[in-house]
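**Student:** A predicted structure for the sequence below; I have some questions about it.
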Amino acid sequence: MKKFTGLIMLVFSLVILFGCKETEFKHVLGTYEIESATSNGIDITSEYYVYTIELREDKTMRVTINYLNVLTNRESSFTVNKDKVTEKHQNKTYQYTYDAEAKTLTTESTEFGETLVVVLKLKTESNLTKGVDFEGILFGESIDFTKRFNYAPSVLIEEKDGQTIMHIWYCSNRLSGVIVDHIGYRRGVLNAENKWEFSEESYALAPTSGTWDSRHTCDPSVVKGEFNYENETYQYMMAYLGCTTDDYSNNETGIAIAKNPEGPWIKMDHLNPIVPWDRDNQSGSWGTGMPSLLSVDGKGKVLLFYSNSSVGVSVDYYDFSNMATPELIYTRNIVATGLTNPNGTFLNYVGLADFAYDPIQKRLYMSSYTNTKNPPDVTVTRVNSHGAVHYIDGLADMAAVVEAIRTQSYTWQLLDFIGPEDTGYDRNHNLGLVRDAYGYTYDSNNVMVVVSTGNIDYPNDNIFTYRLMGYILKIK
């Protein structure tokens, strides 16, 4: 009996021991921001532009420090023992003390004879801003905090279970300071205050080693439909740009499918690249990419638009009902007739285009580049200062859109430009039209656009200044 009682007590003690450790681990999770910093007792908090620590459930952590404009990023692992949090990064170890009552982490170190003490406070619901306005930067860290980028969005809004949900896919880099394109994803929910609450970033697609998209996957476009593959129906299709080069050349276009917006996404390896680049027989070195998808019938028929450095923008009309053997119905080039830039001259080239159809206004909208840099570069930038939204009038339905594109019998009319005077940013590029799941405009009274913004002066590559901003054009 005594042995049995002793065994029970041992098991009970182990449960308490490991249960307590798990509780300690769960309690420290979250994002912490600098509250104070002292050096030999002197307050130096203002010298830190940012100091954040994110502790995650998978026992990894991210540390971001910007001290006097010197940026440090660490992706590390951590352990918890009572009130001690131990960070392990490469061959170094960092120690933090956790205060459960104050919800703080404190780290102390000695360098050059000075004792540095930094206290970081847990961000909680009470000190978080609930949501953002659409007409502003939607998400992403400040350019002062990290060398990461967000641009080239695809934006769909769906009504589901009484909620208005914005799905947004975009080009992002997974590691700060490393320019390797991934396709990021966030889910936004419109709250009662008419603000958008976005999820943390996840990744829909990444480069696949040894394939046509081994270096970059970027520039997504997503549309809903019915796409049958291996005896299953998938509701979402993504077109995207991929390449194997470091210099942004010889791009090609591929497709992937998924049953849910967040994925998992399956690359159609047997078809990809769906729009290859014939380096030997086509002019220009950029290739194909920057796709835009538009559903024709809500099922398998889709217009696949893409930039083409030989001709501007082309479109392939496909029936993707059977993903094993999709049917190409026709291929055409998008004509530039009527396209203008902010300088008042006409463009003879279409580039970086996104499309949306409005059945109420009976218009096909196109956002595109303008070949304009006003103000001019300070450091070298690859993008324009202004984007443009043009449209074709008098298209009664999608059948009319398909026929107009086939016959190339249309002239573009200007809705408006979006530039520094509108957004407050010197560079405005890679515009994504806000659409419903099938590619129709979300609001017939307004054209909602998500703009990739950027700066013309930055000590490193300007791509690290790219962020996504909402903007609304009123229908005239």
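**Tutor:** Thanks, I have the structure now. Just so it is clear, the model here is predicted, and its values are computed rather than measured. Residues are numbered from 1 along each chain as shown.

**Student:** going by C-alpha atoms from here, please, whenever you check contacts or count neighbours.
**Tutor:** Fine.

**Student:** do you know how far Y440 is from V132?
**Tutor:** Taking Cα to Cα, to the nearest Å as the measure, Y440 falls 24 Å from V132.

**Student:** who's more crowded, the two?
**Tutor:** Neighbours were counted for Y440 and for V132 using other Cα atoms under 10 Å; Y440 has more, 22 against 19.

**Student:** contact partners for that one?
**Tutor:** Y440 makes contact with 294, 356-359, according to Cα atoms under 8 Å, 6 or more residues apart in numbering.

**Student:** presented hereafter is structure B, for comparison with structure A:
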Amino acid sequence: MKKLFLVFSLLFTGLVLVACNNQTKIDFTTTIPTELTVGQSFTVVAKDSKDVDIASAKLSITVKTGDSLVTVSGLTITGVNPGTVTITITFSDKNTTKSKDFSFTVKAVPVTYGLPVPATGYYMKDADIIQEGTSRYLVYTTNSAAGEEDNVIALRKGTFSAGNGYSYGAENIVLAPSTSGWDQYISSPSIVKGNFTYNSTNYTYLMAYQGTDRANETSFSIGLAVSNNPEGSWVKVGSTPVVEYNRTVYGESYNGYYAPSLVNLNKQSLIRLFFTWADAYGHFAYFVDFDAANLSNIELSGFAMAPNNGNLSTGEDVTMIPNADFAYDAVNHMFYMVKDYSPTPSREPRVATRIELASIAEAELYSAVPGLGWSSLKLFDMFDTPDTQYERLYSATLISDEYGHLISNTLIEIVYTVSDLQADNVDYVFSQKLLSFIYE
């Protein structure tokens, strides 16, 4: 009887041991976000039952439902389209596997209305905006690398929503400086629509920009570029500027020809290019006219100085017109202008503290006999900015239609640049951003 009991005990023990070997268990834990925004990603990490990190080679992911809503790259999940997704995570160790399902929601990117804000370490300045139907094209100067002053020209498309305003899409770098030549440092773009030809190719958009080969960004000249898609690639016109500053004659330490502003006078190819001429005598507005129907052979008119009389505000004995942007009212035969106040303050950044909106009769631009001059419509200063926060207001633009014509003379939208002071922010260069006024 004792022998029989011993045999039974050994058999029972053996059966238990065999069962344990066949049922080796593994487990894991991981944390999956409950929500993911389109364009965002997360990477799966997991721990075993002893709270030890599991090697990534032992983990794998498959999409159980919602395959079109995400992409999977190794252990990284990226949101593509809004919806609910279920993934299966599998932990494999030796010949044993453990799988678990996890669900999360991919949300659409929230829409932000109003002017875009630059990311940390970036700036936005010297903007120009044209409105074409229910779209706006915002072109501006920014930097290509965070924390660096390496100017490029960028563009964003704005889409209108009733009751909300404009939301601007992703930033596209549309023009970069040349590695050699006259435009190794570029900024201050202006664009218009029309009918243009360059090297036997037809284009529908024209850009003017300032450039120089001097690292201290003086002695600017003005060049052109063309495109059929403002958000896409732009082709520089020629290898020399269209309006070239002669630093030997006028001095190399001055700004030269800067702040170009384009107007398509006949909405076809007749272009007026306004710019600021800055030399030892000050900053004054000039313009040239040319037919852009054949940009391979540009014939400029003579330089004409815009009048500087009237009741413009100034801090000099002679009224100056620095850093101005222009728009054309073809119905009433008027030109509108927004300009920086002069003089330049001594504290950094050395830019204007005020901007001024003014208008003038078109006929006065063509007459050598002084007329009434500019009529100042409003002078904007820091008390017009949100919470009177910004002392520096400068480099403004009038939002025009796609040809550089005024949209309305009773409601004018102005976009301008602001900056912190160096005394308040050592990284003031990267605080430059865009704000707007409405003049009614």
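**Tutor:** Arrived safely, thanks for sending. None of these values were measured; they are calculated from a predicted model.

**Student:** now the TM-score, please.
**Tutor:** The TM-score (TM-score structural alignment, normalised by the length of the second structure) is 0.72; 347 aligned residues with a Cα RMSD of 2.9 Å.

**Student:** now the contacts of Y440 of the first structure: which count as buried?
**Tutor:** Those of the contacts of Y440 of the first structure that meet the buried threshold are 294, 356-358, by 16 or more other Cα atoms under 10 Å.

**Student:** from these, which land in strands?
**Tutor:** Judged by DSSP state E, strands contain the following of these: 294, 356-358.

**Student:** ok, the contacts of Y440 of the first structure in the second structure, which still hold?
**Tutor:** On the basis of both residues aligned by TM-score structural alignment, their matches' Cα atoms under 8 Å, what survives of the contacts of Y440 of the first structure in the second structure is 294, 356-359.

**Student:** as a markdown table, the residues you listed with distance to Q282 of the first structure would be great.
**Tutor:** Shown next, in a markdown table, are these (distance: Cα to Cα, whole Å):
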| residue | distance to Q282 of the first structure |
| --- | --- |
| L294 | 26 |
| A356 | 29 |
| Y357 | 31 |
| D358 | 34 |
| P359 | 37 |
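
**Student:** neighbours around T120 of the second structure, how many?
**Tutor:** Neighbours of T120 of the second structure under the rule other Cα under 10 Å: 10.

**Student:** between the ones in strands among the buried ones among the contacts of Y440 of the first structure, which sits nearest V50 of the first structure?
**Tutor:** Within these, proximity to V50 of the first structure (Cα to Cα) peaks at A356, which comes in at 39.6 Å.

**Student:** what do we get in the second structure for the closest one?
**Tutor:** In the second structure, A356 of the first structure lines up with A327, judged by TM-score structural alignment.

**Student:** before we move on, back to that, tabulate the buried ones among the contacts of Y440 of the first structure (TSV), appending distance to R427 of the first structure.
**Tutor:** Listed next are these as TSV, based on distance: Cα to Cα, whole Å:
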residue	distance to R427 of the first structure
L294	27
A356	23
Y357	26
D358	28
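
**Student:** after the lengthiest strand in the first structure, which helix or strand is next?
**Tutor:** In the first structure, assigned by DSSP E, the strand with the most residues is strand 216-229. Sequence-wise, the next helix or strand downstream of strand 216-229 of the first structure (DSSP states H and E) is strand 232-243.

**Student:** can you give me how far the helix or strand containing L6 of the second structure is from the chain middle?
**Tutor:** Using DSSP H and E, L6 of the second structure sits within helix 2-22. How far helix 2-22 of the second structure lies from its chain's middle: 77 Å, per Cα atoms, centre = their mean, to the nearest Å.

**Student:** which elements pack onto the helix or strand just after it?
**Tutor:** Under the assignment DSSP H and E, the closest C-terminal helix or strand after helix 2-22 of the second structure is strand 28-29. Judged by 3 or more Cα pairs under 8 Å, 6 or more residues apart in numbering; DSSP states H and E, the packing partners of strand 28-29 of the second structure are strand 47-48.

**Student:** okay, the strand it packs on sits on what stretch of the first structure?
**Tutor:** Counting by TM-score structural alignment, strand 47-48 of the second structure sits on no residues of the first structure.

**Student:** now do the contacts for the counterpart of G181 of the second structure in the first structure.
**Tutor:** Using TM-score structural alignment, the equivalent of G181 of the second structure in the first structure is T211. Going by Cα under 8 Å, 6+ apart, T211 of the first structure touches T244.

**Student:** does T211 of the first structure sit in a helix or strand, and which one?
**Tutor:** Assigned by DSSP H and E, T211 of the first structure belongs to no helix or strand.

**Student:** ok, now E403 of the first structure?
**Tutor:** Assigned by DSSP H and E, E403 of the first structure belongs to helix 398-407.

**Student:** ends of stretch 314-334 of the second structure, how far apart?
**Tutor:** One end of stretch 314-334 of the second structure sits 22 Å from the other (Cα to Cα).

**Student:** chain center to it, what's the gap?
**Tutor:** Taking Cα atoms, centre = their mean, one finds the center of stretch 314-334 of the second structure at 26 Å from the center of the full chain.

**Student:** now do the buried residues in it.
**Tutor:** Of the residues in stretch 314-334 of the second structure, 319-329, 334 count as buried by neighbour count, 16+ other Cα under 10 Å.

**Student:** same deal with stretch 178-185 of the first structure?
**Tutor:** Buried residues in stretch 178-185 of the first structure (16+ other Cα under 10 Å): 179-185.

**Student:** which residue, other than its chain neighbours, is closest to T86 of the second structure?
**Tutor:** Nearest residue to T86 of the second structure in three dimensions, chain neighbours excluded: S103, at 4.2 Å (Cα to Cα, 6 or more residues apart in numbering).
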